[in-house]
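In: Below is the sequence, then the predicted model.
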Amino acid sequence: MTSATSLFSPVEADLCVLTENLKQLIGARHPILYAAAEHLFGARGKRVRPAIVFLVARATMPNQGMTERHRRLAEITEMIHTASLVHDDVVDESEVRRGIPTVHSSFGSRVAVLAGDFLFAQSSWYLANLDNLQVVKLLSEVIKDFAEGEIQQGLNRFSIMSIEAYLEKSYYKTASLIANSAKAAAVLSDLPEAQTQHLYGYGRDFGLAFQIVDDILDFTGSIDSLGKPAGSDLKSGNLTAPVLYALEEKPYLEVLIEREFAQAGDLEQALALIKDSRGIERSRALAAHHAKAAIEHLSDLPISESRQALTKLADYVLSRLY
């Protein structure tokens, strides 16, 4: 299977600079925060979000070099993403992410919350210094959406929702950052509104496909590939597409969810019911629909290596399932 990082070859050098810059942007004035930042930015992340910013920048400015404002936007995007992960891990009490200990398990919850706050504050400061009001509005919306997504997830534990409500929550938690940062990159390239909106659409549909695939892998992946035990989302009451589709076929699943898997064997029974339904199959089709929609949004871009990489990246999201 093609790896995500191999698809980033047009912007590989840009991503190497980004990793070093991120550590420098945090600064050494706060030793514990700097240690936490090194821990975060040295993690085995795929850097999908900043890579998309770089690819959009290069695809929309094929005859010009990467601008410093595009580089800073990619750094801001990764800072916001990382800050949200730090806070997520505290809320979810996760001990491991990407196979390594989380910030709160290494440094304590207090430092983790402060590190997340610090990253959000730093990203906001650098964002303001881009001196582009439209970009400030786009990325500020993302930070609001993260909070909205977390609140929705917290309030709706073990609550059965519609697929539409699930997609809205997935947009807040995952797709908003990809959509708005892709559009922001196009704005910095001085593209007309119609084209910036298409790149927003690419990011939105890519992000939704990405999240749906992650939610499928929670049932089909291994602990090694997930970096956490399979079925973790279901156990914590986070009902995703495979569960919501399975409920239409397996009514007893609702009984198990309503009692929050309180009895011995409840969780195992629920997992068996989901795997015996068409929930995973229908979720794959939903992910494929959004991946295809993402690619269609690229049709107005000039043919380039970076546009091809954006197309292949949407295909790669689905290939993670096989």
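Out: It's in. Numbers count the residues shown, from 1 in each chain.

In: Could you use CA atoms for every contact and neighbour count after this?
Out: Will do.

In: what's the nearest residue to the spatially most central residue of the chain if we skip its chain neighbours?
Out: The centre of the chain sits closest to T174, judged by C-alpha atoms, centre = their mean, with a distance of 4.1 Å. Nearest residue to T174, sequence neighbours excluded (C-alpha to C-alpha, 6 or more residues apart in numbering): G207, at 5.9 Å.

In: What strand or helix carries the one you found?
Out: Using DSSP states H and E, G207 maps to helix 193-220.

In: Show me what that helix is packed against.
Out: Helices and strands touching helix 193-220, by 3 or more C-alpha pairs under 8 Å, 6 or more residues apart in numbering; DSSP states H and E, are helix 163-170, helix 176-188, helix 241-247, helix 279-296, helix 305-319.

In: if we look at the longest one, which residues are touching it?
Out: By C-alpha atoms under 8 Å, 6 or more residues apart in numbering, the list of residues contacting helix 279-296 from outside reads 201-206, 208-210, 212-213, 216, 241-246, 274, 310-311, 314-315, 317-318.

In: Tell me where the stretch 1-150 of the chain has helices.
Out: With DSSP state H, counting those that start in this stretch as the criterion, the stretch 1-150 of the chain has helices at 4-7, 12-26, 31-41, 48-60, 68-92, 103-107, 109-128, 133-155.

In: Tell me the buried residues in the third one?
Out: Within helix 31-41, the residues scored as buried using 16 or more other C-alpha atoms under 10 Å are 33-41.

In: Which member of those residues is positioned nearest Y126?
Out: Nearest to Y126 among the buried residues of helix 31-41: A37, at 16.5 Å, using C-alpha to C-alpha.

In: Alongside the first one, take a look at this:
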Amino acid sequence: MEKYIMNNKLKFEKEILAPYTYLNQKEGKKIRVKIANAFNHWLKLSDEKLREIVESVVMIYNASLLLDDILDSTNLRRGIPSAHRVYGIPLTLNTTLHVLFLVLNRFVELHPEAAEIYGTEILDGLRGQGADLYWRDTFHCPTVQDYNKMAQQKTGRMFTLGLRLCQLFSDNKTDMCSLALQLGLYFQIRDDYCNLQKPEALEEWPTEDNKKAVKVDSFCEDLTEGKYTLAIIHAMSTPHGEEVLNILRQRTEDIELKKYCVALLEKSGSLAYVRSVLEDLNRSIRAEVARLGGNPQMEAVLDEMESWKN
């Protein structure tokens, strides 16, 4: 665990942070760290300062996953049961807040402006998260424009947070937030698309007697959650929209029904639409990178992110 998250002098500190430690036993996607390193091609921070900021932002992201899994009733995270299924919802919620305030304390020490940036960016991220939950739970289909704004808030603000913190220690004050928000939008749409395209994922977990096993389904979780992703929003304006909406409303865990829904999204042209949006975003981001002077590391990250095509 990060060197400043655990205070061994405090009684029960290890125990009350157990959900966070549990999540971190499995490494997550490294793409966010790679994006931060790519921005540093322009910002030129020392390795030590960059690592300090990136570690803090990763802590925030990991803490947010604990909360997200509760809000979405997620069964699996990184191939293991979600932390709240192991430690319970009350302790996992408390751990989320605990980590977020530990990071805030760290930012207060980091720079006089860091805490204000943290508050501004996280608050906007929560607004995006809130909109996503509101649409899902009220069956309110957003417009594409509203979805794009939500994705930039929910995902893009994690990128602008790291960027703005790094610029506190950089001589390069060029406004790169537009690029960071575009990356967030691209990342969210790509993630939603991949969720619909990945193969079945049935994991077996031994019970206490090690004689039986239970299977946990993690296939197309977004359909089970009832999320209005870009593909779903597009489908609502097609002849297949009513069928798709009926399936979405069921919060189904039935794999065959979810496969049928994905087939409807393909048939309606909604998945093709998402692919075209991703292609356009990719070109736009690369053009912005070139405008900012070019960046081989960012180009490499974008190349890696194009794995959704495979």
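Out: Right, received. Where do you want to start? What you see is a predicted model, and the numbers here were worked out from it, not measured in a lab.

In: do you know how far the residue nearest to T174 of structure 1 is from S319 of structure 1?
Out: 15 Å (C-alpha to C-alpha, to the nearest Å).

In: tilt between the helix holding G207 of structure 1 and helix 279-296?
Out: Here helix 193-220 of structure 1 runs at an angle of 160 degrees relative to helix 279-296 (axes from the mean of the first three to the mean of the last three C-alpha atoms, to 10 degrees).

In: if we look at whatever helix or strand comes next after helix 193-220 of structure 1, which residues are touching it?
Out: Per DSSP H and E, the first helix or strand lying C-terminal to helix 193-220 of structure 1 is helix 223-226. With C-alpha under 8 Å, 6+ apart as the test, helix 223-226 of structure 1 has contacts from 98-99, 217-218, 229-230.

In: continuing past helix 223-226 of structure 1, what's the next helix or strand?
Out: helix 232-235.

In: average distance between that next one and structure 2?
Out: Helix 232-235 of structure 1 differs from its equivalent in structure 2 by a mean of 2.1 Å after superposition (mean C-alpha distance after the TM-score superposition for structure 1).

In: Let me see the contact set for L196 of structure 2.
Out: 220, 222, 262.

In: can the helices and strands packed on helix 193-220 of structure 1 go into TSV with extra columns for distance to G265 of structure 1?
Out: Formatted as TSV, these follow (distance: least, C-alpha to C-alpha, whole Å):
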stretch	distance to G265 of structure 1
helix 163-170	26
helix 176-188	37
helix 241-247	17
helix 279-296	21
helix 305-319	32
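
In: deepest of these, which one?
Out: Most buried of these, by mean neighbour count (mean count of other C-alpha atoms under 10 Å): helix 176-188, with a mean of 28.

In: quick one: it to chain centroid distance?
Out: 14 Å (C-alpha atoms, centre = their mean, to the nearest Å).

In: so what does that helix touch, helix or strand wise?
Out: Packed next to helix 176-188 of structure 1, using 3+ C-alpha pairs under 8 Å, 6+ apart, are helix 48-60, helix 68-92, helix 133-155, helix 193-220.

In: what angle separates the third one from helix 68-92?
Out: By that I understand helix 133-155 of structure 1. Helix 133-155 of structure 1 and helix 68-92 meet at an angle of 10 degrees, taking the same axes, to 10 degrees as the criterion.

In: What subset of the contacts of helix 223-226 of structure 1 is buried?
Out: The neighbour-count test (16+ other C-alpha under 10 Å) marks 217-218, 230 as buried among the contacts of helix 223-226 of structure 1.

In: contacting residues around the closest residue to R307 of structure 1 other than its chain neighbours?
Out: Sequence neighbours aside, A59 is the residue nearest to R307 of structure 1 in space, at 5.5 Å (criterion: C-alpha to C-alpha, 6+ apart). Applying C-alpha under 8 Å, 6+ apart, we find A59 of structure 1 in contact with 301-302, 304-307.

In: rewinding a little: of the helices of the stretch 1-150 of structure 1, which stretch is the most buried?
Out: Each of the helices of the stretch 1-150 of structure 1 was assessed for mean neighbour count using mean count of other C-alpha under 10 Å. The highest is helix 48-60, with a mean of 25.

In: what's the mean distance for it versus structure 2?
Out: Helix 48-60 of structure 1 sits 2.9 Å off on average (mean C-alpha distance after the TM-score superposition for structure 1).

In: Trace Y245 of structure 1 over to structure 2, please.
Out: When structure 2 is aligned by TM-score structural alignment, Y245 of structure 1 is paired with H234.

In: OK, contacts around its match?
Out: For H234 of structure 2, the contact set (C-alpha under 8 Å, 6+ apart) comprises 144, 270, 273.
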